[in-house]
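# Predicted structure and sequence below. I'll ask about it afterward.
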Amino acid sequence: MTSGARTVGDLLDAVERRPNLAVDADLTLAVDGRDIDVRAYDDLVAVELPSLGAAVALWRGRPFDQTDAAVALAAAGLTVELRVRGAPVARLGAKAVPGDLTRRLGFGPVELYPEGALLALVSARRG
């Protein structure tokens, strides 16, 4: 944490007072034997996953709370879009538009794309 920040709230306040971040990345990560492509341009970070199973495993095995991550991303002016086989399945952060379900579940700035998950399932059966 930055000097003077004692809570996550203090850290978020400090981040909100700074200019938005811009990210430029083009990399591939290996997580549990699965390749995950990460492409970032300016304020959007696209995370390409090979399957819905990989997306669920990533969601379950995360070392952080999804609400904290989404709020921190929004405070920094960043958006992460999770994609499976090219289809967006979730968006977290600044440009996420939460629906009724995510608001009721208290997920913060998280947008889910059920049609993207369905498209990923259909493309997996064809491939």
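Nice, thanks for sending it over. Numbering: from 1, shown residues only.
# going forward, measure contacts between C-alpha atoms and count neighbours the same way
Fine.
# And A46, how far from V15?
Distance of A46 to V15, computed by Cα to Cα, to the nearest Å: 22 Å.
# Run through the residues that contact L12.
72, 75 (Cα atoms under 8 Å, 6 or more residues apart in numbering).
# Excluding chain neighbours, give the residue nearest to the residue most central in space within the chain in space.
Centrality entry for the chain: nearest residue to the mean C-alpha point is V80, 3.8 Å, by Cα atoms, centre = their mean. Closest residue to V80 apart from its sequence neighbours, by Cα to Cα, 6 or more residues apart in numbering: V45 at 4.7 Å.
# Next one for the comparison:
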Amino acid sequence: MATSSDLAATVGRVARAGDRFDVTANLSVTVDGVDLAVSTVDDRIRVQVPSVWDGVRLGRTERVRLGRLARILADAGETAEIRVGDAVVAVVGDDATPGRLDWVLSEGPVETHPRAVVQAAFRLR
């Protein structure tokens, strides 16, 4: 069974080779005890996080991996939305447009939406 680093390395190799690939997903993943739902809609990967607090915790504990994943997605021409409920709290990868704060906080192309984070925090507890 491939580990997450094996998968990241494989996707990275494909991206560097310039090969285009399509991503189709509908799965559940547990990272540090947080259950994530990963799916694809149209040309976007959606990562559904149960709460803002879980997302913040994962952002702190998985910061380096998130940065690596963001760079791999960007190299592959892919984009992921990080969602809490129906709020898009971050965009990661090719379509991300990081602001100044994003460059300070992240390791790669990650665009956070602070207003959506605040709204999601008060809607979903």
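That came through, no problem. Model, not experiment: these values are computed from the prediction.
# Superposing both, give me the TM-score.
TM-score of the superposed chains, computed with TM-score structural alignment, normalised by the length of structure 2, equals 0.74; 115 aligned residues with a Cα RMSD of 2.6 Å.
# Could I get the buried residue list for the longest helix seen in structure 1?
Determined from DSSP state H, the single longest helix within structure 1 is helix 114-126. If you call a residue buried by 16 or more other Cα atoms under 10 Å, then helix 114-126 of structure 1 has these buried ones: 116-117, 119-121.
# Would you state the helices of structure 2 in chain order?
Using DSSP H, helices in structure 2 cover 4-17, 52-61, 63-76, 100-105, 114-123.
# The last one packs against which elements?
Other elements packing on helix 114-123 of structure 2 under the criterion 3 or more Cα pairs under 8 Å, 6 or more residues apart in numbering; DSSP states H and E are helix 52-61, strand 87-93.
# Give me the residues contacting that helix.
With contact meaning Cα under 8 Å, 6+ apart, helix 114-123 of structure 2 is reached by 51-53, 84-85, 87-89.
# Check the gap between the nearest residue to V34 of structure 2 once chain neighbours are set aside and A70 of structure 2 for me.
Spatially, and ignoring its direct neighbours in sequence, V34 of structure 2 is nearest to D54 (6.8 Å; Cα to Cα, 6+ apart). Going from D54 of structure 2 to A70 of structure 2 by Cα to Cα gives 19 Å.
# Which of those two has more residues huddled nearby?
Between D54 of structure 2 and A70, A70 has the larger neighbour count (other Cα atoms under 10 Å), namely 25 against 17.
# residues contacting that one?
92-94, 108-110.
# 10 Å instead?
The contact partners of A70 of structure 2, by Cα atoms under 10 Å, 6 or more residues apart in numbering, come to 64, 76, 78-80, 91-94, 96, 106-110.
# out of those residues, which one sits closest to D35 of structure 2?
Nearest to D35 of structure 2, judged by Cα to Cα, of these is A80 at 16.8 Å.
# wait, doesn't that closest one sit right on I45?
Yes. With contacts counted by Cα atoms under 10 Å, A80 of structure 2 reaches I45, the gap being 4.4 Å.
# Between these two, which contacts overlap?
In terms of Cα under 10 Å, 6+ apart, A80 of structure 2 and I45 are both contacted by the residues 38-39, 73, 91-92.
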